[in-house]
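Novice: generate a structure from the sequence data that follows.
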Amino acid sequence: MYPAHFDYQKAASVDDALKAMADNPELKIIAGGHSLLPAMKLRLAQPPALLDIFGLEELKGIKEEGDFYVVGAMTTHADVLRSQLPLFPEVAGWVGDPMVRNRGTIGGSLAHADPSADYPAAALATGAEFVIRGMGGERTVGADEMFLGMFESAVEHGELLTHIRIPKGITASVYEKYRHPASHYAIVGVAMARHADGQIRAAYTGAAEKAARLPKLEERLNAGQDAGTGLVEGADMLGDRFASAEYRAHLVDVLSDRAAKRLG
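Specialist: Okay, the predicted model is just below:
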C-alpha cells in the first residue's frame, strides 16, 4: 500500500527541528524511517507532515566525555556495530539486516520504545543515560525511567532525544536473543553487563509491554548464585501467535542462564 498524502521538510539544526515541532504539533519526526514508514504504508499512521532529522551532523558520531561514551542519536546501527562501545555493538549485530543497519538509527529505535526492540535491554543493562532536548532546555533521563510502556518513552511531544551516554566502566557484557525468523525482532532478548564495581545489571526485551530490569536475576548473580528459574511471572508477559506468555517467561529463564554462563 501507499501512505496517505503528507508534507515533507528537512531540519537544518536541532533548534530548527524544535521550532518546527512547536509551530506544528501534528508534525512527525522521521530519522531512519524503519519504524514509521511501514506503519504509514499500512495506513496505521497518517501524519500530515514529516520532519526529516537524519541529516543533522550534530546528532551523529561517538565520542568520549569523562566516564561516558556519548553517542549521537542519529548514529546508525552500522556505526554502533563497528564501535568500541560496551554491549551495544553485539546488540547492533542482531538488528534487522544490513540495509536496516545502514539506515536505522540508535536514537530512533530507543525513542520509539518498541517492546520488541533490542537496544532498550542494552540501555538498561549498561545503565545508560538519555539526553533529551526541548524548547525549554535540556534534561537527562536514566535508563530505568526511559521506557514507560508499549511505544512510549520519556521523550515527550516537542522534544528530541539528542544523545545517549553509556558508562565506560563495564568489564564484560553479553546479549542473548531468540528472534522472530522473518522480522528479526526479539521474541525475547536478555542483556547483561558487569560494571566497574563488580555488580551485574540485567534486563529483558520482547517479552512484555516494555523492556525491564531482572531484579531476581541480578540478586542471584551478584550473590554468586546461578541464574535459576522463575525470573519473571508468566502473567506479566505478552502472549500472541508467535509465543505464549508462559513460553516467553520460560525463554527469559533460558536466555538468562546462557547469558550468565557467557558473562562468566
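Novice: make it CA atoms for all contacts and neighbour counts henceforth
Specialist: Fine.
Novice: please enumerate the strands of the protein.
Specialist: Counting by DSSP state E, residue ranges of the strands within the chain are 7-10, 27-30, 49-52, 62-65, 68-72, 129-134, 137-142, 147-149, 152-153, 160-167, 170-179, 186-195, 200-205, 212-213.
Novice: to compare against the first, here's the next sequence to fold:
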Amino acid sequence: MIPGQFEYHAPSTLDEALALLAEHGSDARVLAGGQSLIPLMKLRLASPGVLVDLNGVGSLSGIEEAAGQLRIGAMTRHSALERSELIASRYPLIADAAAVIADPLVRNRGTTGGSLAHADPAGDRGSGMTALGAEGGVAGPGGERTLSIDELLLDPFMTTLDEGEILTEVRVPQPTDGSGGAYEKLERKVGDFATAAVAVQITRSNGSCSAAGIGLTAVGPTTIRASEAEDSLLGSSLDEEALRTAAELAAAASDPAADLRGSEEYKRDMVRVLTLRALRRAVERAGG
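Specialist: The predicted model follows:
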C-alpha cells in the first residue's frame, strides 16, 4: 500500500521545526529515520496530514562527551553508535545494543531519538538507556525540560512527550573507573525483535559494587527497571552468588505475555539466563 496524502516540511533548524509543530498541532508528526513511521503510514495505521522532517536539522546529530555527560543527538543513527570508538571503549552497553538492532538498513537510517520516542517495548534502545541512568532533553512550545528515560517511556508506543515537543538528545552520565556494561538479546533469527533482552551497567569501587542498573526488554508493557535486582548487587563483591541472586530477582521483575515467541514461563526463565550472562560480561569489562 501507499501512504495517504500529506504535507511535507523540511526545516533546517530546531526553532523552525518547533514552529511547524505548533502551527499544525495534532495533525503533524515528526519524521526521523522513518523506520517505524513510514511502514505504519503505508499500512494506513498512521495518517498524519503533515510530516516535519528533522533530517536537515544538523544540531540534532552528534556524539560527544562534555560536562560529565555523553550527549547523543536524537537524530544520531544507530550505525554511528555502532561504529563509534568512543562508544565502544567507554559505553559498550550502547554499542552492544546498536549492533543487534534489526539489520544494517535499519541501523543506517534509524535514529536514537526516533527509537526512544516510538516506545516499542521490544525495541533495543530503551532498556540500555534505563540501565545507564540516561535522561532525555526535550524542547517544545513551553521551552526545554529534562526527563529520565524511565519517565519518558509510559506505555506501549506511548511517551510522556506533550504535543509539539521534540526529543532533542539523550544524556548519559560518564562512567567512572571500574564500570562495565553489556546487552544480551534472545531473538528467533538475526534482525528479529527480541523475545527477551537484558541491559546491565555496573560500577565496582574498592572491591564492591557501588552502582548497578538493569533494564529489561520485551517482557512487559514498556521497558522495566529491575530495581530489586539492582539493589541486591549494591555492596556485594559481584561474585557468582550475587550475580545469580540478581538474575533471579530480574526474572521476578519481568511481566511477559505469552505469544508466538514463547510462554510467560519461558520468557521469564530467559530473563534469568540473559541477566546472568550480561552481568558476567559487565563484570569482566569492569575489570572484575
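Novice: among the strands of the first structure, which is nearest Asp114 of the first structure?
Specialist: If you check each of the strands of the first structure against Asp114 of the first structure by CA to CA, strand 152-153 wins as the nearest, at 8.0 Å.
Novice: a markdown table please, covering the strands of the first structure and showing mean neighbour count and distance to Asp257 of the first structure.
Specialist: Written out in a markdown table, the entries for the strands of the first structure read as follows (neighbours: other CA atoms under 10 Å; distance: least, CA to CA, whole Å):
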| stretch | mean neighbour count | distance to Asp257 of the first structure |
| --- | --- | --- |
| strand 7-10 | 14 | 46 |
| strand 27-30 | 20 | 38 |
| strand 49-52 | 18 | 42 |
| strand 62-65 | 14 | 32 |
| strand 68-72 | 22 | 29 |
| strand 129-134 | 22 | 27 |
| strand 137-142 | 13 | 26 |
| strand 147-149 | 19 | 24 |
| strand 152-153 | 18 | 29 |
| strand 160-167 | 24 | 25 |
| strand 170-179 | 21 | 10 |
| strand 186-195 | 27 | 10 |
| strand 200-205 | 28 | 11 |
| strand 212-213 | 22 | 15 |
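Novice: tell me which of the ones you listed sits nearest to Asp253 of the first structure.
Specialist: The closest of the strands of the first structure to Asp253 of the first structure is strand 186-195. By CA to CA, the value is 9.3 Å.
Novice: tell me the angle of the closest one relative to strand 200-205?
Specialist: Put simply, strand 186-195 of the first structure runs at 170 degrees to strand 200-205, going by axes from the mean of the first three to the mean of the last three CA atoms, to 10 degrees.
Novice: with the second structure superposed, average distance for strand 186-195 of the first structure?
Specialist: Following superposition, strand 186-195 of the first structure is found to deviate from the second structure by 1.1 Å on average (mean CA distance after the TM-score superposition for the first structure).
Novice: on that earlier part again, what about the strands of the first structure, which gets the closest to Ala223 of the first structure?
Specialist: Taking CA to CA as the measure, the strands of the first structure were each checked against Ala223 of the first structure, and strand 200-205 came out nearest at 10.1 Å.
Novice: counting by contacts, list what that closest one packs against.
Specialist: Secondary structure elements in contact with strand 200-205 of the first structure, counted by 3 or more CA pairs under 8 Å, 6 or more residues apart in numbering; DSSP states H and E, are helix 119-126, strand 186-195, strand 212-213, helix 215-222.
Novice: give the aligned range of that strand in the second structure.
Specialist: Mapping strand 200-205 of the first structure onto the second structure (TM-score structural alignment) gives residues 212-217.
Novice: hmm, who's touching the matching stretch?
Specialist: By CA atoms under 8 Å, 6 or more residues apart in numbering, the residues outside stretch 212-217 of the second structure that reach it are 121-124, 126-128, 130-133, 194, 196-203, 223-227, 229-231, 233-234, 250, 254, 271.
Novice: then stretch 146-158 of the first structure?
Specialist: Stretch 146-158 of the first structure is contacted by residues 18, 21-22, 25, 111-115, 120, 130, 132, 134-135, 141, 145, 161, 209-211 when judged by CA under 8 Å, 6+ apart.
Novice: how does it look with 7 Å?
Specialist: Contacts of stretch 146-158 of the first structure with the rest of the structure, by CA atoms under 7 Å, 6 or more residues apart in numbering, involve 18, 21-22, 111-115, 132, 134, 161, 209-211.
Novice: Ala119 of the second structure maps to what in the first structure?
Specialist: Residue mapping for Ala119 of the second structure onto the first structure gives Ala113, with TM-score structural alignment as the criterion.
Novice: hang on, the earlier thing: just send the strands of the first structure back as CSV, with distance to Arg101 of the first structure too.
Specialist: CSV is the format used below for these (distance: least, CA to CA, whole Å):
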stretch, distance to Arg101 of the first structure
strand 7-10, 22
strand 27-30, 16
strand 49-52, 18
strand 62-65, 16
strand 68-72, 15
strand 129-134, 21
strand 137-142, 25
strand 147-149, 22
strand 152-153, 22
strand 160-167, 18
strand 170-179, 16
strand 186-195, 16
strand 200-205, 19
strand 212-213, 24
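Novice: Gly239 of the first structure: which of those strands is closest?
Specialist: strand 186-195 (10.2 Å).
Novice: next, the angle from the closest one to strand 160-167.
Specialist: 50 degrees.
Novice: for strand 186-195 of the first structure, packing partners?
Specialist: Counting contacts by 3 or more CA pairs under 7 Å, 6 or more residues apart in numbering; DSSP states H and E, the secondary-structure elements packed against strand 186-195 of the first structure are helix 119-126, strand 170-179, strand 200-205, helix 245-263.
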